[in-house]
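> Sequence first, predicted model second:
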Amino acid sequence: MSLHPELNAFLDLAEQSQADGAGPFYLSTPAQARDAFERTTVQLRWGAPADVQCAAHECLARDGASLTLRLYRPATLSAQALPVLVYFHGGGYVVGSLDSHDGVCREFCARTPCAVLSVGYRLAPEHRFPTPLNDGADALAWLAQQARAESLDISRVALGGDSAGATLATVLALQSALEPDALAITPCFQLLCYPVTDASASSPSTELFGEGYLLESQTLEWFYRHYANEPADRLDWRFSPLLAPAHPRMAPALIALAGHDPLLDEGRAYARHLQAQGVSVEVIEYSALIHDFLRLQSVVPEIDEVYGQLSEALRAALYD
């Protein structure tokens, strides 16, 4: 299917904005890229649910650092403990924040409905692999400790995210299957939107959509260089989960992919990899969309239907 017509003009504007600013991420410093990403967030803001309750929390990482968490709750109070979606924002491990994905978390919280714990993991290159993963595990430990006080049901926890955040989510789900004692919580579901699954190799979609479709192949390499301590890290299954050993006990997964995304082929490959291990996987491919589509509802109104579809699957996993 051809690219959604609304995205053609958007991509032209994005290219012009880069030309007028600091340029593409791969020609920027991390600080410049983060500033540009947050400015874009303001420009892309849509009417996400405003009546969701939101509270800031902090937890200690294993190295003593303070991590910021954001806990969302549906507007209607529940007499029962709420199931939880633990959400990891995208941004290639270098950019992105709790603020950049605030609208995403509000949508899933209101539509499912469920609590959403958004994790402010630390970013590269200041905090390289595997620090963001450790931060995610430490956030899960905080959730396990605080669940009773916050009226949250840790027997119904989904791990989710988009882009690199989806990678963090699925690697933590992998760890829960391969190293059960390593995590305080065992997830019951994975919600993975256009994940990075193999940073060790290129693919046809990397070549086909590696330029002109928002996420460019040179930017991907820039992200990986900042995240990895050394090139060998990219062969570690915690960096490239497609390279993980057998894991038939993993939680069921929904993998949502964009048809015009350099990560398309590795997302498809990861779905097949999980299915071959006996993991229940549903794949939804939005063929007319591009990477980062969860943040593009102001550009493509039909993203509202995407949220409806993904939230319905999340609701079934958490409530059935």
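Cool, got the structure.
> Please make it C-alpha for all contacts and neighbour counts, starting now.
OK.
> List the residues that contact A139.
By Cα atoms under 8 Å, 6 or more residues apart in numbering, the contact list for A139 reads 59, 61, 69, 119.
> Looking at the residues you listed, state which has the most neighbours.
Counting neighbours by other Cα atoms under 10 Å, V119 leads the contacts of A139 with 26 neighbours.
> sorry, back to before: what is the nearest of the contacts of A139 to L11?
Checking those against L11 with Cα to Cα, the nearest one is V119 at 29.0 Å.
> What's the first helix or strand after the one helix or strand the closest one maps to?
Using DSSP states H and E, V119 sits in strand 115-120. Downstream of strand 115-120, the next assigned helix or strand under DSSP H and E is helix 131-150.
> Measure how that next one sits relative to strand 115-120, angle-wise.
Put simply, helix 131-150 runs at 150 degrees to strand 115-120, going by axes from the mean of the first three to the mean of the last three Cα atoms, to 10 degrees.
> alright, now check it against this:
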Amino acid sequence: MTSGDDALPPSARRLCDAMTAAFPDPARAPLEAAALRRAASGGVAPRGGPSRPLHAVGPCVGAPVPTRAYDPGGADGGRPLVVFLHGGGWVLSGLETHDRLCRELAARTGALVLAVDHRAAPEHRFPAAADDAAAGLGWALAEAGRLGCDPGRVVVAGDSSGGNLAAAAALALRDSPVAPGQGLAGMALVYPVLDALLDGESTTRFATGYFHTIAHQRWYWQQYLGPDGDPFHPRASPGLAPDLAGLPPTLLLLADCDPLRDESLRFARRLAVAEVPVRVDLRPGTFHGFLGCLGALPAAADALDGLAHWITERRR
């Protein structure tokens, strides 16, 4: 790739290359879950500045799956509640890798952020992670009032494969009988994995050279589904669900230089046809995972501000 062909500005290119160098590459050797987990836990994204201090951070007692609460204070019963699901290809990452992002979301929105963990593939294949996400979201909705939040201001969010789990959980909630008054005010998906088709112009143009590669994504799908999983099951590929009507208003925060970009744009078009309010925030000159560069990449802070503003406006 020559500089004239590069879709990233120089500052983003430097960060992207640094992250790529620190992460196992399927072009160099076969991928192994243990190696990817070590890279993720070590932090492949450059960090800038200390973590945001909050009123309280700690585990949620009584939650059906491991859940960490990020409390910015000011629990007057009217604040939003954000249920956040972390990315990592269903295989790696966890509460620690996304700690800073959750702290920033809580501080910038005034919301109580509940970071929900899930069982990891390949040890626990589909639908384990989707089941955990749905259980965590259902618990959060039921407990919103007790947690000092407005039950009408609950947003489910997630990045990458966490966006996949957030969408799958929203579909499960829509299709399940719930108590009167329950429901979501919004769904915020950050460069999400939405289907297993791996097609579109972006999968060709950004297949390599932009940190997250199509080879990575194909491997993640293999770990998640195993040899017998159905890639077209709506809880595995929520972007391919036959009916999207009844989903909450949705924000898609996307990186333009992402092989997964086009599946999100396809999902946005389907949401609009289903008369679901949808907003696409497509960030030029950014790559998959760029929010992990908060403090090192100005575009990350600007995008996070936009995400926070959208969350604070949600009311069912």
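Looks like it came in fine. Model, not experiment: these values are computed from the prediction.
> circling back to that earlier point, which one of the contacts of A139 of the first structure is nearest S151 of the first structure?
The nearest member of the contacts of A139 of the first structure to S151 of the first structure, counting by Cα to Cα, is L69 at 16.4 Å.
> sorry, back to before: so how far is the strand holding V119 of the first structure from its chain's centroid?
11 Å (Cα atoms, centre = their mean, to the nearest Å).
> mean shift of it relative to the second structure?
Averaged over the aligned pairs, strand 115-120 of the first structure sits 0.5 Å from the second structure after superposition, using mean Cα distance after the TM-score superposition for the first structure.
> now what about that strand, what contacts it?
Identification of contacts with strand 115-120 of the first structure by Cα under 8 Å, 6+ apart yields 67-74, 82-89, 97-98, 105, 108-109, 136, 139, 152.
> Among those residues, name the ones in helices.
Judged by DSSP state H, the contacts of strand 115-120 of the first structure include 105, 108-109, 136, 139 as members of helices.
> Of these, grab the buried ones for ChimeraX.
Filtering those down to the buried ones (16 or more other Cα atoms under 10 Å) takes a single ChimeraX command:
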select :105,108,109,136,139
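> Including distance to Y319 of the first structure, could the ones in helices among the contacts of strand 115-120 of the first structure go into JSON lines?
JSON lines is the format used below for these (distance: Cα to Cα, whole Å):
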{"residue": "C105", "distance to Y319 of the first structure": "18"}
{"residue": "F108", "distance to Y319 of the first structure": "14"}
{"residue": "C109", "distance to Y319 of the first structure": "14"}
{"residue": "G136", "distance to Y319 of the first structure": "24"}
{"residue": "A139", "distance to Y319 of the first structure": "23"}
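> which one among the ones in helices among the contacts of strand 115-120 of the first structure gets closest to A182 of the first structure?
Comparing these against A182 of the first structure with Cα to Cα places G136 closest, at 11.6 Å.
> Pull the contacting residues for the residue opposite that closest one in the second structure once aligned.
When the second structure is aligned by TM-score structural alignment, G136 of the first structure is paired with A133. Going by Cα under 8 Å, 6+ apart, A133 of the second structure touches 85, 116-118, 165-166, 169.
> 10 Å instead, please
64-65, 83-85, 116-119, 127, 139, 156, 162, 164-170, 172 (Cα atoms under 10 Å, 6 or more residues apart in numbering).
> What's the separation between it and A22 of the second structure?
The gap separating A133 of the second structure from A22 of the second structure is 29 Å, by Cα to Cα, to the nearest Å.
> now swap in L251 of the second structure and tell me
Applying Cα to Cα to L251 of the second structure and A22 of the second structure gives a distance of 30 Å.
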